[in-house]
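Engineer: No sequence on hand, only this structure:
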């Protein structure tokens, strides 16, 4: 079973920095509670789809069918995304 810190590291390194090719920031510079969209990392809707694909690939969980308000809450920061992934992984045990 993965620890929440491991999940956060995968989100930051594999999904945000590598997959989105964020060249001007390192995984260590991304704050867990920094907004992913808007004033935070400034991701856009195309990058959001890439993040969803990355989460599905890295953690083997499907994210289709989430209501829009749930998506906004889940994807607001690395912290909220990691908590969501952790909950989903625990359901699959």
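Structural biologist: Cool, got the structure. Keep in mind the model is a prediction, meaning the values are calculated, not measured.

Engineer: going forward, measure contacts and count neighbours with C-alpha atoms only.
Structural biologist: Noted.

Engineer: And whatever helix or strand residue 82 lives in, what does it pack against?
Structural biologist: Assigned by DSSP states H and E, residue 82 belongs to helix 78-91. Under the contact definition 3 or more Cα pairs under 8 Å, 6 or more residues apart in numbering; DSSP states H and E, helix 78-91 sits against helix 4-10, helix 68-74.

Engineer: take the one below as the second:
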């Protein structure tokens, strides 16, 4: 399934902010898990990504947020959350 424009932008931010060498942002499956078996991100990556998202979009993601598992489930889920909560 192709990425939306918002997902492409977020995938680029993800690759840049986490220094994912050799990862093509456009090749990230928007439905694939970001953690563990998917992109293999860890809790440190989650913190760095949260900071990058906050800086770029004005969306605050708390490290202890109850919805983090859902928000960070996939690129698509994260993009949907950012779009719904971004400061314009």
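Structural biologist: Good, I have the coordinates. What you see is a predicted model; the values in this text were computed from it and never measured.

Engineer: Just give the TM-score of the two.
Structural biologist: Superposed pair, TM-score by TM-score structural alignment, normalised by the length of the second structure: 0.85. Supporting alignment: 86 aligned residues with a Cα RMSD of 1.9 Å.

Engineer: Redo the helices and strands packed on helix 78-91 of the first structure as JSON lines? Include distance to residue 83 of the first structure and mean neighbour count.
Structural biologist: JSON lines is the format used below for those (distance: least, Cα to Cα, whole Å; neighbours: other Cα atoms under 10 Å):
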{"stretch": "helix 4-10", "distance to residue 83 of the first structure": "7", "mean neighbour count": "16"}
{"stretch": "helix 68-74", "distance to residue 83 of the first structure": "8", "mean neighbour count": "13"}
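
Engineer: nearest to residue 90 of the first structure, of those?
Structural biologist: Judged by Cα to Cα, the one of these that comes nearest to residue 90 of the first structure is helix 4-10, at 11.3 Å.

Engineer: C-terminal to that closest one, what's the next element?
Structural biologist: As assigned by DSSP H and E, the chain's next helix or strand after helix 4-10 of the first structure is helix 45-59.

Engineer: what sits up against that next one?
Structural biologist: 10-11, 14-16, 19-20, 61-63, 85, 89 (Cα atoms under 8 Å, 6 or more residues apart in numbering).

Engineer: which position in the first structure aligns with residue 78 of the second structure?
Structural biologist: Using TM-score structural alignment as the criterion, residue 78 of the second structure maps onto residue 81 of the first structure.

Engineer: returning to that earlier point: what's the closest of the helices and strands packed on helix 78-91 of the first structure to residue 44 of the first structure?
Structural biologist: Of all these, helix 68-74 sits nearest to residue 44 of the first structure, with 12.6 Å by Cα to Cα.

Engineer: Next up, the contacts around the residue nearest to residue 83 of the first structure when sequence neighbours are not counted.
Structural biologist: Using Cα to Cα, 6 or more residues apart in numbering and skipping residues adjacent in sequence, the residue nearest residue 83 of the first structure is residue 4, 7.2 Å away. Taking Cα under 8 Å, 6+ apart, we find residue 4 of the first structure in contact with 82-83, 86.
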